Structure formats: C-alpha cells, structure tokens
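Chemist: Need a 3D model of the sequence below.
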Amino acid sequence: MKTPLLAALLASTAALGTLTACQVPDQAMEQAAPQGTELGIRTDWMDTSANPGDDWYEYVDGGWMKKTEIPADRSGVGGFFIADQQTEKNLAALIAEIEKSDPEPGTNAARVKTFYDAYFDTKAIDAAGMTPIQPDLQRFQAITDKRDLAYVLGSQVRADVDPLNATDFATENLFGVFVTQALKGGEVVPYILQGGLGMPEREYYLSDDPKMASLRDQYRSYIGNLLKAAGIADADAKAKRVFDLEMKIARAHVSREESDDWATASSLWSQDDFAQKAPGLDWNAFFAGSQLSPFKTFDAYHPAAITQLSALVESQPLDAWKDWLTFHQINANGDVLPTKLDDLHFAFYGKALSGTEQPRPRDKRALAALNANMGDALGQLYVEKYFPASAKAEIQGMVDNIKTAFANRIDRVDWMAPETKAEAKKKVETMEVGVGYPDSWTSYDDLDLKPGAPYADMQAAEKLRYRQQLAKIGKPQDKREWWMNAQLVNAVNLPVQNALNFPAAILQPPFFDPKADPAFNYGAIGAVIGHEISHSFDNNGAAFDSTGAMRNWWTDADKKKFEEAGKALADQYDQYEPFPGLNVKGELTLGENIADIAGLQAAYDAYRASLNGKEAPVIGGFTGDQRFFIAFGQTWATKMREAALRQRIATDGHAPGNYRALTVRNMDAWYKAFDVKPGAKLYLAPEDRVQVW
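Modeler: As a prediction, this is how the structure comes out:
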C-alpha cells in the first residue's frame, strides 16, 4: 500500500462524513460486525503439510505459490493483482457498455469514450507519426537563452508527484510541484521537489552494484535508440549529453533516506528566497511558466537538491538541456506515439528494469491511462455499477470498530505520559475516513478532448489536473480530499489531513467478502484498515498532531520508548535475506512494518470485541483465530520476478509480501492459535515480540 505523507496520485476532491469511532459503544460494535458465515480463507492456497511455526508463509500460501505463474505482462502477482484483475474485468464490461451506447455529449461517459477510443487506436497513432508532438519539440528548439529555458522548465511542471517518494517524479520535469498544507500547519502551499531522472532514483545512477551499472548502460543505449526512432538528428551525440546531464542531476538529488526525513527535508521559502538560496535558474521566469507567480510561500521540500539543480541550469550547456527536454517529452508519452517508440520504452522500463516479459494488452493499458488522466470520471461510473451501499456501510462499521480498538490500545500503553496519550487519542477521534468513493467528484467540464488525438488529450488532462491543484493554494486544508481513484486496489494514509482513503476496488476478495465470517474480514480488510490507521502513529506519521501539523507532541521519554520499539522491529526485518548478501532494509521499510504490526493488533482486538466474549465457531476445521491469521497471511501472497524483487528491496519502503506475512510472529495470539512452541524457526521469545502500540 502506498503510505507516504500524501499520495499525490490522481486529482480528486472528496467529502465523507466524520467517523468518531472512539465514541462507538460495544453494542454498536456488535451491530456493525460482518454477518457472513462462510469460511472465507482459501484452503487450496495452503500447504498444510508445512509447520506454521517453521514456515508460516508456506503454510498459508504454499499451494498458491506452486500453482501460480506470473503473467508475461507482469513483474509480479499477489493479492492486489487478484483484486485488480476483477476490477479490470468490471471496467472492461463498463467500457463495452459505453462503446455500444451513444453517450450524451458533455457527460463523463462521452469523455471516457473519446479518450479510450483515441488511445486504443494504434493504427491512427502510427499513421500520425511524430506530428502530434512536434509543437512541443519545436518549443524546446526555439529556446535561445537561459531565461527561455527557465520559462519552459516551468511550463513542463505537472501536479503528479509524491513529496516523500523520490521515485514518483514525472520524468519530464526538472522540478515537481505538489499542493497541500504546509508540513508545519497553516494554509495550503505548493511544494517544490527534486526531479528530472529517467530511472527510478539516484541510486540507479550512482550505485557501484554491477546490476545497477548494467542498467545504466542499457539506459544510455535506450536514450539513443528512442531519439533515433523519433527521427531526431545526431541522436547518439544528444543521447550522450542527456545521460551525462542526468548523472549530474542524480548527484544533485538528496538520498532516499534524506528525502524520508520529513522534518529536515521540508523548509518554507518565500518566492524571493529561491533566487537567494538557489541561484542559477531564473526563478521569475520559472514561476511565470509554471503559473506559480501569484503565490508567495512555498515548501522547498528538498532544499539542498533545489539549490544544486538550479546551479546545473546555469552551468550546463543550453543544448544539453534542450536535448534533455526533447528526450523526456518523447519518453513520457511513448504510449501515444508510434508503436516503435512504445516498444522501445517497454524493452527498457518493462523488461530491463522490472523483468516483465511482454507489454500489457492495449485495452488494459487504455484503462490504466483513463485511470491516470480521468480517474473520477471512470470511478463515478464504476461505483454506480459495482459498489453497493451495503458494502460501504459494512466497511464503515469495521472502521469504527478498529478505531475504537486502536484508541483502547493507546489507553493500555504503560510507558506513555497522559498528555501524549491525550493527543494520540485525539488523532484517532478526529481522523477522517473515506470509504469507497468521494461524495464530491472531480469535474471534467473544462477538459477539451479531441476525437482521435490521444497525445493532445493526455496533455490536456495533465494541464487540467495541474490547474485544479493550483486552485487549492492559499485555502484551508480540505481534510476530506481524496487522493485515490475509487477503482484503485490500494489504500492510503494522509497525515497532513489526518485522513484515510479506502477505495471501492480494494473492498473485494481477497481483502473483503460479505459472505465470509468476521474472522476472515477482520484478518484481511480489517488488517488493511488497521494498517492505514497505524500509519498515523508510525515513525513518520507520529510526527504529526491531530490537526495535521508537524510538531513534537511527545515527551522525551515517550519518544525514546517509541524509537526503541522501532529499532527492534527494524532489526527483525534486517534478518530477512531474499538473495544471498541482499537483505530487506529494516530502516527503509520501518514505517510499513510498524503499520503492519500495529494494524494487525488493532484488527484482532476489534474482531475479538465483535464476538462479545463468545468464541467463534469452528468452520472447515479452523478456529476463528486461525481463520483471522490465515486471512492476513493470504492477503500477502506474493510472487515477483527477480529483477522486480531486487528493485523493491533497493528502493521501496514496503518489504516483500512474504516477509510482511511474518508480522504474526510478534503477536501472542498467533502462538496460541497454532501452538507454536520454543524451537520453532519463527519463534520469538515473549520479550522479543515487538509491540509498538
């Protein structure tokens, strides 16, 4: 799950009712509990010959691992893939209905049809050749000085980056812009962020690892091949300038660890500060090009990188920057340019970087493009057809119960001072939780789509999203704003909003089944809900108070205890070794791992509370507690290609799913449910079981 400070994924505006779960009485918990009676867990996924205490992942997912093959167009599969497959089928059926109909002009259905048809028609794309992109390429070639360059760099800015994930930059942007409340609280401001790399992050450029060095060689060749295929003259010389410039850009970037240190990475600058603290770029021209001139206060999220990148604009030749702009504009839009460019893009980004054997079918890519560029238009149609009100109500009841359980866990923490507990409980009580979809949808009335013009349509959608984000600046934070599409299989915690989003698409098997008994649903979607709640109290989320402002609301003694628990968990994950000599990075994945254990514990407490002191029935030979933990383990069924797994370990804040399934090792109830004794390979002595909350 994506869990940075704010997941700036797709533009959407939402409003959902406040859930004050900490005030829900036990009677409400009983009434809100799921009413299904079926087993829920997949016994055909299991390998019951394995000992749960020796190989828990094999026990819950061994059968699935043996019979599951990674599709040629995927770098990995798992629980999220399974839910995503069903969502894709639903969306495909929805598109088929729209295609057969004659939607009224000006409606979302008509916009979806226009965009989808244009994207899908590769024959027309090939026939158009490079003509659609020529105005942008000519705009780059018309740059005559560094002031022109600064204006064009500003005009390239889009609002589609995540401030705390250095891999999420739109590759054509030297700087990213993200719009939300300032980290220290107050009004909504634009964040200025490091960008400009064509590979996932700086380590791909700077690491001495032989695999990274090989990828650098392949990337350098890819730049040249793409420029040649696009008909760009002197492609090899220009490719060398582009690659050399990106090496300098990578050295200017702050590290992933520095980027993840929210307190030091964030710095409020006035507009005038940029010229003084980051000389080299004509900031007045940049702000004019990026439509940011009217705004006076910015969050310079990577100040050291901003300074160095600005200096590069001045020191590097104008032609190198023009070549870089040309390459990245082509690279970022390969899917709506001739097939030969699209194929080259897949060969590097799909095959070389992720190990994927073949590209996804065009119809599925068209759906992905719709999700990225018109997410709410498609989402509104999706939930009307596939997400019943009963499912939303049931999940909201579970959210209430798990929030109550988390608040109760805070009460029971014996090392925390009363004033720290009070603020922690206030965070839970005031947390906005969006379930399924927003009550208010993004408007696309101003989106001018042209039939048969996919490149122009993509640019128009990106520019509309950017304008919509800029419109938020200077206004109070909207705690109910959504950052995910309803049709996305994911969930997110938003610390500066003190809010959560649970899109409709994740509320289906293997995460949620209304026919299954409470043990399954609390172990599966309940753990997801608990995970996202817990992100407000992980090593990063705990830095924000109940209003979403970053401030220290901890006593020194409380903070020390909290950090000790985090270190113990990081040390635990450091021991996992997917490949000889390559271990999971416990510190990099700490936030996710804290959220996993705290969320699973809260979900378990809520499940037990829903039983009102009774024991759950045995179903299919499994007790309620066994079903709870098996359900959790099966949501983390994961199979990845080696290249993708290595990339995950090197750059991602999420540990691989098979290790996340081992979170159960830290819960006393798991040992009891499966009779795990000392001597078992996964056994942890009670004093070594990490309980952060």
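Chemist: hey, let's count contacts and neighbours off CA atoms from now on
Modeler: OK.
Chemist: Give me the buried positions along the helix or strand encompassing residue 560.
Modeler: If you go by DSSP states H and E, residue 560 is part of helix 556-574. Residues of helix 556-574 classed as buried: 558, 562, 565-570, 572-574 (neighbour count, 16 or more other C-alpha atoms under 10 Å).
Chemist: Give the helix, strand or coil label for the most centrally placed residue in the chain.
Modeler: Centroid check for the chain by C-alpha atoms, centre = their mean gives residue 2 as the closest residue, at 3.1 Å. Of the three states, residue 2 takes coil under DSSP: H, G, I helix; E, B strand; the rest coil.
Chemist: Next, the second sequence, to be compared with the first:
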Amino acid sequence: MNVRNLVPLGLTIAIAASLAACGKNETAPAADAAKPAFDQSQIKTALISLNSADLDPSIAACTDLNGFVNSKWLKANPVPGDQTTWGSFEILRERSLEVQHALVQQAAASQAKAGSVEAKIGDIWKTGNDEAKIEAAGLTPLQPTLDKIGALNDTAAITQYLRDSQAQGQGVLFSLFANADYKDSANVIAYVGQGGLGLPEKGYYFDDAQARIRDAYVAYIAQVLTLSGVDAAQAAEQAKAVMAFETRLAKASMSRIEMRDPAKRYNPLSAADADKLTPNFSWTALFDTLKVPAAQKFSLAQPGFFSEMDKMLADVPAATWQSYLRFHTIDDASPYLSSQFEKANFEFYGKTLRGQQEMQPRWKRVLESVNGGMGEALGQLYVDAVFPAESKEAMQHLVQNLSVALKARLEQLPWMGEETRKKALEKWASFTPKIGYPDKWREWTGLQTNGDSYLGNMQAARAFNYRYMLDKVGKPVDKTEWGMTPQTVNAYYNATKNEIVFPAAILQAPFFDAKADPALNYGGIGAVIGHEMMHGYDDSGSQFAANGNFDNWWTDSDRKAFTERTDQLVAQFDGYESVPGVFVKGKLTLGENIGDLGGLTVAYDALQMALKENPKANVEVDGHSQDQRFFMNWATVWRRNFTDGELRVRLNTDPHAPANFRANGAPSNMPSYAAAFQCKAGDAMVRADDKRVVIW
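Modeler: Okay, here's the model as predicted:
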C-alpha cells in the first residue's frame, strides 16, 4: 500500500507513540562553535503574515471571516502544479524543506566519518539522486522479494512470509506497533490493527461516488503487474482478483469514524487466546519471529477484520495471494525504483486520486525519503541551523498563559459537577508541554547504509526503525521521546502521555512572531496551544485520565451534558457543504472541532489577560483592534486552497474539517467575535442562542 501524503498537515491528536526513540549517541550531529552560521539567504519562500492589503472589504467580517481575510490571497495563489493544497501550512513546509535541502547537500558533500549520522544521511541523499543507477537497476533490487512471493504455494508458506516481512517493517495486511498500554500507560505493549487496503478508506470500495476511482485503481494494479513482467491479459485478471481481495478486507474493516473510539483500538489478550481467534495465523509464532515479548498481553483490536483475514488465508487461492503481495510490494517500493514505477504510482495516487498535476521535483521526493528514514537526525541539524533559543523561551511563556486561562475555564464551567471538575483539574495540572525539539536525541548506531542502492538504504532504514520501535515492547514508556520531527510544520497531543508538542518548524508567522503584537501570537500559536490542550478534553482524549490511562473519570450526568454539547457541534459541521452534494462529516471531525472551539476560546481569554497586564499593547494596528486582529490571524492560519481531488479525499478520511470551515466555525460560536466586529443577530457569523455551541 502506498497512499502517500494523505495525512494532513494541521493539528492532530496522537494516541500511538511514534517510531522515534531517544538516547545519547556519540556519532549524532551536534552544535559546533566553529561551524559557520546557516545562510538564511537560501530560504526563498516568504512567510505569510496578516496584511491589511489582503483584506477584501467587499466581504463583511460579520458574513464570512474567511472570505474577508483570505479571499483575495486565495484567488491570487492557486495550488501549484506539484501540490494538492496551498496555504499557510504548505508555505511554512516549503521554508522548512529549503533549510533541509541545504543541510542534506552539506552532509552529502562533507567528508563525514564512515558510519556517522552525516554519512548515513549523505548515503540516502546521494543514492536517491543517482537517477542513472536507479534507471539501470529497474526492478532488480526488488527481485529477491518478488521471487519469494512467487514461490508461495500454500497457507503455511504465506503465513511464514507474512511473519518474515513484518519483521522487516514491510507489513501489508495489518499494522503492528509499540505504544503505551491504554490501561497501564507507564508501560509499552504491542498493538495490532487493521490494514491491507490500497485505497484511502473502506468507503472507496463500496460508495457509488467512488466508482471512477475504483476503476482507475484496478487499471493501476494491472499496470504495475504488467510493468513487473506479468502478461498484460493475465495482469488484468489478477488486478480484478486483487480488487476483490481488498474488497473483502474493506467490508470487514471499521470506518474512520468508528476508529475514533479508543475502545475500538484496544482489545488486550494473550497470544494463546488470539491464536484461537485466528487458527490459520499464529500470533505466538509471529511474536517469536519478531522477538517481541508479547505472549502474555497485546492489543488485537478490530476482531472482525482479523477473523476475515484468517478465513482468507484458508480460502483464497495462493495465486491470488501472490498477485496481492506482488502488487503491494512493488507499489510500496515505487518511490525508490525506476521512473516507470514511480510515474505510474504518481499518475494514480497523485493525479487521479488527489488532483496533483505534476510530480514534485526529485530533490523534494528524496528529501521525503531522508525524513522517512532518518527524520530525527535531520531534525537535529535543522534545530542547530535555524531555531533560536528565544523562540522556545517565548513559547514557554505563552503556554503558561494559556494554561492559566484554561484552568479558569475549568473552575467556572457551569455544566460540570465538582467530582468531574476535580479530575479535569488533575489532568490540567499534569499536562507536559514540549517545545521545539527533544531534550535527548535518538541514536543511529546499527543502521547500515551504503552508496550503492537507494532501495537498499530505505529498506535498511525501515527495518532499523521498526526494530528500534519493537524493542520498546515490555519496557517502561520513554516520556522524553517525540512523535514528530522538529522540522515538521504541525503540533500534536498524546493522550497516554498527556503531553502537548510543538515542533520548531511551526514556530513562525502566521503562528508565531516574537516581534508581533499580542493579538497575532494569541490568534496564531496561542490558539494552537489551546487546541492541543483541549484535545485532552475532546470526545476521545477525555476518555484518558491525568495519568494517561484509558479510564472513565466522568460522572454519568456530566458525560451526558458533554455529549449533548458535542452533538450540537457534529450537527453544525454536518451542515457545511464543501463541494456540491458532499458535506463535512461532523463525527469524523468532532475531535478537531472541539479543539478549535475550546482552543480559540481559551486563547482569547489569555489575550485579555496579557492585555490587562500590559495595557500599552492594547492598541489598534492598521485600523483594527487587538480583538479583531486576534480573529483575523486565526483565519490567516487557515488560509488554504485545495485541488478538487484532494478535498474529496480529505472529506472521506481527514479528521480535520476543510480550512475555510475551521476559519469560520469556532468564531461563529463566540460572542466575543460578534462584539469585536459589532455583528448583529441574524448575521451569518452570529449563531442564534439555541444554535450556538458552548463546551469549554
């Protein structure tokens, strides 16, 4: 499966631990006083900032905040041909990529010591850019794996192959990863989850609206098999069989909405008991192969999926299994193979599915591989080059102010009883913020790279990172590790650690600018901080206690009051029509919408506190008050264009609503917004009292 780049940039909730682990490594790159400062002139992409010249006076703020702030910019900045979205997040990502590009070029050109982190990064970079060698190799680097697949002739052989490939981080049918035990968050167990699909979500296999995508997918499967040497007529028949195979898996899979419930991601049992559920697939044997101590307890959620997988091991012909595994093995490796495979993959996943008109330049594609294989190592170089210490200090102050504002909200919440409130405040007190970069960097000793094979280097990195993750099972959680690299333009909340995390790359305008007036920082990164804090109290995060355990800390009456309010928010977003006939899924996006509404509300409170402490800062800028600029910068953050294909994929898969609805949704529920712009009852941005959602 190779549905790349479908995970949205934006604010997210992270329950599962990342693949990164931390530890001291003597070969890791470190700041060097003798090294010249990074040349900032290499960054060509300009930052987005709130600019009065961008405002559209023909659209009233009381009618459409997003249109008032963003419409002129959006019209002038269509999605570039090599992108599927374009806005604040993408522009910051471009700036981050420009820095990373310079750093990997420097690493590749240096006379780094063999085995050093710089040398390993250089190996991936150089082999990824050696197009002549990649073209000459064709499918040869993958042939040993394809030969193994071609020899699979019965259930025993297939299950052995699935175990062996999983050990290399090449699992196709299901995911297997290490994460904190939901019921004992101080310790790590193994989790197994559904997978096996090449299309973004189960609905793509059944919905009438996706018939065109299904037909194109079958044609793509046949194309890949043909390119790999299968006769065209046979490839067409095999493609149909693969599609039928995946459709069975899809029918047994849970939807994205169902998977938002933590209870449906957690099903602890022993390997022996799991073996009884899937008599054709031994979990005991899998964990023996993986050398993972999970026999006594691991999580096997989505039992319906695994029951169907087990049946398919018995009743699907070995030839169909061969076709399925052959296709997905090639598809997954396509970014590292010759151009015919990479282009075929792009034509379907990029152009047909997501509306991307042209492939990104090679340097960006290879840089994605460096990030996939050694992202945190590159992150250390990134932080050393461009992240100033004062940014971290200023962020710590903002986090503290948001924390105070949130506590005040929790203490005064009228619908919450004292028993639940006490637990909510305990959770508030235990939040752990992480800003910029890890305090400890992970080590890379044992990763073997070379200057010969791009695919070989990426397979080595994948196996190394997977082993690194598996080795956490049965051990205490390392609370110093991060789930994102510093160069990632994003932020997240992790429920089992009860932490909020802000990588260095997001700490730029329009989110954060140490020289900006308070309104911009509170409407930007302040709202992001509040958003991540509120994930601790959204429909999913609120099911985890202060210690990170999946545990009910609510009274029945308070949970009912909470659900009544969140149901209103579901209905609001269900009413947003994004493209003709296609509406936002309020249940899918509920967690993020709770985060937006609560986060923006708390950020507004924190701004008022800051202005009270420093009245001299409460001034108009370009004719707009601090309150107005607060909301205007919130909209600037969500300035974003989409291709039609990308938007349609996200409406089916993304837990975030489209950006224009995020810009307008939370402010339309806030009386402070109406007051800031002197809006009146009946204006589009002013919800009637019985329609206005108030949660936190």
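Chemist: rewinding a little: show me what the helix holding residue 560 of structure 1 packs onto, helices and strands only.
Modeler: helix 590-610 (3 or more C-alpha pairs under 8 Å, 6 or more residues apart in numbering; DSSP states H and E).
Chemist: what angle separates the helix it packs on from helix 556-574?
Modeler: 100 degrees (axes from the mean of the first three to the mean of the last three C-alpha atoms, to 10 degrees).
Chemist: And helix 590-610 of structure 1, how far out from the chain middle?
Modeler: How far helix 590-610 of structure 1 lies from its chain's middle: 20 Å, per C-alpha atoms, centre = their mean, to the nearest Å.
Chemist: what's the mean deviation for that helix versus structure 2?
Modeler: Mean deviation of helix 590-610 of structure 1 relative to structure 2 after superposition (mean C-alpha distance after the TM-score superposition for structure 1): 0.8 Å.
Chemist: list the helices and strands that helix packs on?
Modeler: Short answer (3+ C-alpha pairs under 8 Å, 6+ apart): helix 590-610 of structure 1 packs on helix 26-32, helix 389-412, helix 518-523, helix 525-534, helix 556-574.
Chemist: any idea which helix or strand comes after that helix?
Modeler: Next in sequence after helix 590-610 of structure 1, counting helices and strands by DSSP H and E, comes helix 624-635.
Chemist: got the angle for that next one vs helix 525-534?
Modeler: Helix 624-635 of structure 1 and helix 525-534 are oriented at 70 degrees to each other (the same axes, to 10 degrees).
Chemist: looking at the helices and strands packed on helix 590-610 of structure 1, which is buried most?
Modeler: Of these, the one with the most neighbours on average (mean count of other C-alpha atoms under 10 Å) is helix 518-523, at a mean of 32.
Chemist: wait, which of the helices and strands packed on helix 590-610 of structure 1 is closest to residue 610 of structure 1?
Modeler: helix 26-32 (5.0 Å; C-alpha to C-alpha).
Chemist: The helix or strand just after that closest one vs helix 624-635, what angle?
Modeler: Where DSSP H and E defines the elements, the next helix or strand beyond helix 26-32 of structure 1 is helix 56-67. Computed by the same axes, to 10 degrees, the angle separating helix 56-67 of structure 1 from helix 624-635 equals 50 degrees.
Chemist: Can you check which part of structure 2 helix 56-67 of structure 1 sits on?
Modeler: The aligned range for helix 56-67 of structure 1 in structure 2 is 65-76, by TM-score structural alignment.
Chemist: The helix holding residue 560 of structure 1 vs structure 2, average offset?
Modeler: Averaged out, helix 556-574 of structure 1 is 0.9 Å away (mean C-alpha distance after the TM-score superposition for structure 1).
Chemist: in structure 2, what residues pair with that helix?
Modeler: The aligned range for helix 556-574 of structure 1 is 556-574, by TM-score structural alignment.
Chemist: again, but for stretch 118-132 of structure 1
Modeler: Counting by TM-score structural alignment, stretch 118-132 of structure 1 corresponds to 127-141 in structure 2.
Chemist: Residues touching that stretch, excluding its own?
Modeler: Identification of contacts with stretch 127-141 of structure 2 by C-alpha atoms under 8 Å, 6 or more residues apart in numbering yields 228, 336-339, 362-363, 366, 451-456.
Chemist: List only those of the residues you listed flagged as buried.
Modeler: 228, 336-338, 366, 451-456.
Chemist: got the buried residues for the match of helix 56-67 of structure 1?
Modeler: 65-71, 73-74.
Chemist: What lies in contact with it?
Modeler: By C-alpha under 8 Å, 6+ apart, stretch 65-76 of structure 2 touches 54-61, 632, 635-636, 639-641, 660, 663-664, 685.
Chemist: Please apply the same query to stretch 280-291 of structure 1.
Modeler: 146-148, 150-157, 274-275, 293, 310-315.
Chemist: Let's see that with 10 Å instead.
Modeler: With C-alpha atoms under 10 Å, 6 or more residues apart in numbering as the test, stretch 280-291 of structure 1 has contacts from 146-158, 177, 271-275, 292-295, 306-315, 466-467, 470.
Chemist: And residue 154 of structure 2, what's its match in structure 1?
Modeler: In structure 1, the residue matched to residue 154 of structure 2 (TM-score structural alignment) is residue 145.
Chemist: and the residue lying closest to that match once chain neighbours are set aside, what is it in contact with?
Modeler: Leaving aside its chain neighbours, residue 145 of structure 1 sits nearest to residue 318 (7.2 Å; criterion: C-alpha to C-alpha, 6 or more residues apart in numbering). Counting by C-alpha under 10 Å, 6+ apart, residue 318 of structure 1 makes contact with 143-146, 149, 324.
Chemist: ditto for residue 201 of structure 2
Modeler: Contact analysis of residue 201 of structure 2 by C-alpha under 10 Å, 6+ apart lists 195, 250, 253-256, 649, 652-653.
Chemist: Give me the PyMOL select line for those residues, limited to the buried ones.
Modeler: This is how PyMOL selects the buried members of these, with burial counted by 16+ other C-alpha under 10 Å:
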select buried, resi 195+250+253+254+255+256+649+652+653
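Chemist: need the contacts of residue 201 of structure 2 in CSV with distance to residue 395 of structure 2 and secondary structure, can you?
Modeler: Formatted as CSV, the contacts of residue 201 of structure 2 follow (distance: C-alpha to C-alpha, whole Å; DSSP: H, G, I helix; E, B strand; the rest coil):
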residue, distance to residue 395 of structure 2, secondary structure
195, 38, coil
250, 44, helix
253, 41, coil
254, 39, coil
255, 37, coil
256, 33, coil
649, 34, helix
652, 34, helix
653, 32, helix
